[in-house]
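> Sequence below, structure please.
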Amino acid sequence: METKKEILAEFKRLGFSLIDENKVFGSITFGEISIEVTICIDQDFPFKAPIIFLETISGKKELYKNIPYKWRHLDEWVLSQNPRDSKFTICCLHNWVPQGKNNARFICDRIYSWLKSNITETWDPEEDLPTSKIIPKQATVARLILSNEFIESCMKELKPKEKKLYKLIHSKYKFKGTGATSRNGVISNKYALDDIDFNNPYIYFFSDDRETKSTCLDYLINIKSDGGFNHADCLVIRLPSWARFKTLYQLLEYLRVNEYITSKLVRKYNNLPIVVIFRGDKGRTEVVSFLCDKEILNQNGSMKVQMISIDTIPKRQPEIGLNVGLIGVGSLGSNVARLLVNKGVKTLYMSDHDMLKPENLGGHILPSMFLYANKADAVANYLMHHLVKETEIYSGNNDEEVFEKADLLVVTVGDNEAFNKLAFNKLQNYKKPIIWAWVSPHNIIHKMVITSQKTGCLNCFFLLEKKNETLRQINEKVNEELSKLDISYIDLCGNPHTVSFPERMADFAAKIVATISLYAKTKRFEFDYLVEYWDVNTSIPKIFTGLLNVQDECGCEGKGREN
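A predicted model of the protein is given here:
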């Protein structure tokens, strides 16, 4: 691989001019079209790809208005509030890796190929990676958070060429010079764009965007904004598929010429947020957002625009289309609950009769702010405020309600008496699948047993453990290991606490959720029991699985299934 010095020398041999120790300037021609480019090679070369700035097209320098509408794989860098100041970079070094062939000749060939593809409108599939029609890459800390659902609702409500004012909510503005903030709850369209300090971060979201509203309000509370925010009218425009533009300047000109933005509309605002929805590259829906003032209508004016970056919350289809019930929301159960919600379970019902105590902190997913709250209610509260909210969550201490509403039940109760009461009384004749899961002190052994009308019962598994040579040997080894360890420690108040390892608990919870996920897709389990054994000096457990048939000594009503 060439060094930086060597590649600069090679560019000179190819006819490029050396601007300084980091840049070369030259031209590339295809047919009658010639472009001039500046290639920047910084100190991180060859590990970082060179940046290629487009300077002119056939001698024309005002690229903001002269770039052809159909040109692709070109990024715009909005350097100020004036879109005429934009710079443009060519995206032709996809999947750059530091290797010998990536020399000056290779880079020139890639630029030539990019130019040829844009002129002929024919792209090599390997070069034609997903792109966007307009990507203003301004370094802005103003961010609009959108959900795909809200964009889809706008597409349904607005026909092409239509526009509408929506209500926007955003964090309070800070003003240049004084550092003062906007008053809580005011309509912020009254503030002059020049007075707002955009060196400070702001987030924007639509009041009708149900998917993002709670997330953004949580953020405002987290940054200690005193819950303060402003409202603003925001113009949402849906452009027709035939709208022609490539750069931000061309888009603004299109909006002005086609009277999407009129003097009647903007004269009552000192600043107006605008969101434009349009058909982008290969027919994909794209969105761009910015703040403008009255000067946007002045053809000879500065056309002042403050870009707003767009972050989206993707639409997630529940990956586990089941109503899952969780009995016991301790260290293991809380990890299962978190993963189920992250994975996208349809509905989660939780029940626990215990409260979160100081001894639970560390192994449990809950922080100390939930001390002495019911575990199920606290976990539900935590998950609804910290994770994506497609899952409906219900909680409390009503086991029977969970039994009734769940399609599949997970029992992770740690108390032996409560566990036995469920196994041999309340759930003895339960018709739906149950995943029973428990762990030993020090997490030396984890056991997951799945019972249903097609398997033996939990007692059948305990009988199988005595007859199956492998399972019996594992249990004997575990008992031997535990006899050497303190399975609990005594605190200052004389209370015993079981020793456990949170990383092993999380690993076991992941296996439980993976089992549920597969069942949701196939309506079958690939095993009836899983036993994993952690040797004292290993980081990876040994795993044993098998099927659970009805044991003759049990006499339960399970049908069992053939091996």
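> going forward, measure contacts and count neighbours with C-alpha atoms only.
Fine.
> and the nearest residue to Asn374 once chain neighbours are set aside, what does it touch?
Distance criterion CA to CA, 6 or more residues apart in numbering; nearest residue to Asn374, sequence neighbours excluded, is Met355 at 4.3 Å. Contact partners of Met355, counting by CA atoms under 8 Å, 6 or more residues apart in numbering, are Leu371, Tyr372, Ala373, Asn374, Lys375.
> try 6 Å
Tyr372, Ala373, Asn374, Lys375 (CA atoms under 6 Å, 6 or more residues apart in numbering).
> just Asp354 next, same as before
Contacts for Asp354 (CA under 6 Å, 6+ apart) come out as Asn374.
> want to put them side by side, so please do this one too:
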Amino acid sequence: MNPLDELVAHARQGFEEALIRVGFVAQHNHWNGTIAHGETCTKIALTLPPGFPFVPPRVKPAVDDPVPWSWHRELDGALCLVAEDDHHDLWWANTSVFLAHVQAWFENSDAGWVDDRPDLDLERYFRPSTDPRLYLYGELGQYDNAFVRFRPEPNNLMRLSGRGTRPAKTTRKFRDKFGYVADLGFVDRPPRGWADIEARIDPSVDLERQIRDHHLTVLVLTYSRGQHEAAIVLDVFSNEDGGVSVRRLRSAADTPQARSARSGPQAAELGRFSVAVIGVGAIGSFVADLLVRAGVRRLTLVDHDLVTPGNLVRHLVGPEGVGLAKPIAVKNHLTRSNTIAAARITTREVHLTSTDEALALLTGHDLIVNATADFAVTALLHAAAASIGTRIISAALQNGGATFRVDVLPPLDGQPTLAPSAIQPRRDTGPDCYEAGCGSPISPTPPHAVAEAAAATVRHAVGLLLRQPIHPAGEIRHLNAEPTAAA
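Now for the predicted structure:
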């Protein structure tokens, strides 16, 4: 037996021995026992799945009827005991801890799930459809109680394209699907099938007949929990028993809110600011991308260089950008990838050299990020910022990618500027590599160093924009330094 098998066997044996000590009895593939809660007791069947202890035990009431159906039951009636954000360790492998958790579940159920969090996971209560496509929808309020049309798109997508009903005649090549949007309102307990759904929607619309006649094959249900709203897309069809079967389809919202929900809590505030990125090569291109993803919605990109094939390994853009000016290539990528309007991005294909240009950029933006790694440009922007009482952020990689530095210039609160970066020993990368058009060797900086430097730069930029600076002068980090243990 290998060490992993020994670990799994030991965990299972220890859990089962603890079950026996508290009165559980083995029966076939599960364990029968009793959980006391309040003034009553409930018999349960506990199963250790094959993946235990890396998968939590499953618990079902021995008799289903006395246990109220709620959002905290699985489709098969099992208790929903472990949420995704409870996976901080394998706490469920401790029998007493797990049984206490089961007891707390019953006590919360008895109390009616007071202060229940509004998880929007109605998909859990329907079996999956065999249709593998992803169904996308936008703002659904305009389609409430309306028949709608889904059209196929590349990447195995079906997109809600507007109102519509199935035409009387279609060809074999016809691939559109037709559905209906209904509002369930506030859902205190999840529906589990067609009967539950039908009881909650407008009875004046005979959806069952539409389904039997194959005019309707998709049902979009909107619902709410707490202050939150969501939707689920279902595959509906008549079955052999004369009823209606319901299966969940893969679906997702394609709305501005959905595209920005993971940007962080500061995204809305960051949308008020304008930022100029000077130098959109390796670091600067990723800085621009991360700023947009964080919520910044007004951007100016400045660079005089073109994208070449050799740039791609350390640059944001792909082969489609080769030959374009770097600001144009980055703008194209951002507008395709991050849903920022092209009109929100200004591009300037220039090399920054004059004080007038520097002052215009500084006065026209809330922040300048200098990623040129050009000392002359950095000095120009630093001097210009100091002259009008503002500041810039300057980012650069040094020591062949072994060090990055992010400078706040001038530093806040009269602090001194960061000291020069120490020379860090480099691993032997072999002889220097040169290419045509370059007067110096190609930098051995690895792509991951570029990503780290860009992330740190944006962290400092966001801090300055929100007046919550990370450090008054910036930071220097040696990426090849020995890690130190946390105190």
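> After alignment, which residue of structure 2 pairs with the residue nearest to Asn374 of structure 1?
In structure 2, the residue matched to Met355 of structure 1 (TM-score structural alignment) is Leu306.
> what's the spacing between that match and Ile328 of structure 2?
9 Å (CA to CA, to the nearest Å).
> Also Leu290 of structure 2?
Taken as CA to CA, the span from Leu290 of structure 2 to Ile328 of structure 2 is 17 Å.
> Next: Leu418 of structure 2.
33 Å.
> When those two are compared, which one has more neighbours?
Using other CA atoms under 10 Å, the more surrounded residue of Leu418 of structure 2 and Ile328 is Ile328, with 22 against 17.
> Can you classify the more buried one by secondary structure?
helix (DSSP: H, G, I helix; E, B strand; the rest coil).
> Check whether the aligned residue in structure 1 for Arg250 of structure 2 sits in a helix, strand or coil.
For Arg250 of structure 2, the aligned residue in structure 1 is Ser309 (criterion: TM-score structural alignment). Three-state call for Ser309 of structure 1 (three-state DSSP): strand.
> What count of nearby residues applies to Phe403 of structure 1?
When neighbours are defined as other CA under 10 Å, Phe403 of structure 1 has 22 of them.
> Assumed it was part of a strand.
No. Phe403 of structure 1 is assigned helix when assessed by three-state DSSP, not a strand.
> roughly how far apart are it and Lys431 of structure 1?
10 Å.
> if I pick the closest residue to Ile33 of structure 1 other than its chain neighbours, what's in contact with it?
Closest residue in space to Ile33 of structure 1, ignoring its immediate chain neighbours: Ser58 at 5.8 Å, by CA to CA, 6+ apart. By CA under 6 Å, 6+ apart, the contact list for Ser58 of structure 1 reads Ile33, Ser34, Ile35.
> so which of these comes closest to Ile7 of structure 1?
Nearest to Ile7 of structure 1 out of these is Ile35 (CA to CA; 20.9 Å).
> what secondary structure does the closest one sit in?
strand.
> for His497 of structure 1, same thing?
His497 of structure 1 ends up strand, using three-state DSSP.
> So what touches stretch 106-123 of structure 2?
Against stretch 106-123 of structure 2 from outside (CA under 6 Å, 6+ apart): His37, Arg225, Gly226.
> out of those, which are buried?
His37, Arg225 (16 or more other CA atoms under 10 Å).
> With respect to Ala376 of structure 2, which of the contacts of stretch 106-123 of structure 2 is nearest?
Using CA to CA, Gly226 is the member of the contacts of stretch 106-123 of structure 2 that sits closest to Ala376 of structure 2, with 56.0 Å.
> what's the closest one in contact with, if anything?
Counted by CA under 6 Å, 6+ apart, Gly226 of structure 2 has contacts Pro118.
> State the distance from it to Val187 of structure 2.
Counting by CA to CA - Gly226 of structure 2 and Val187 of structure 2 are separated by 9 Å.
> so where do the strands sit in the stretch 201-350 of structure 1?
Listed in chain order, the strands of the stretch 201-350 of structure 1 (DSSP state E, counting those that start in this stretch) span 202-206, 230-238, 272-279, 285-292, 305-313, 320-327, 345-351.
> Just name the most buried of those strands.
Highest mean neighbour count of these: strand 345-351, a mean of 25 (counted as mean count of other CA atoms under 10 Å).
> same for it, what does it pack against?
Identification of packing neighbours for strand 345-351 of structure 1 by 3 or more CA pairs under 6 Å, 6 or more residues apart in numbering; DSSP states H and E yields strand 320-327, strand 392-394.
> Now tell me what touches that strand from outside.
Residues contacting strand 345-351 of structure 1 (CA under 6 Å, 6+ apart): 318, 320-327, 376, 391-399, 402.
> Give me the distance from it to the chain's centre.
Relative to its chain's centre, strand 345-351 of structure 1 lies at 21 Å (CA atoms, centre = their mean, to the nearest Å).
> What segments of the stretch 351-500 of structure 1 are strands?
392-394, 408-411, 434-439, 445-451, 488-490, 496-498.
> Turn the strands of the stretch 201-350 of structure 1 into CSV, including distance to Ser483 of structure 1.
CSV is the format used below for the strands of the stretch 201-350 of structure 1 (distance: least, CA to CA, whole Å):
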stretch, distance to Ser483 of structure 1
strand 202-206, 57
strand 230-238, 63
strand 272-279, 67
strand 285-292, 64
strand 305-313, 51
strand 320-327, 30
strand 345-351, 33
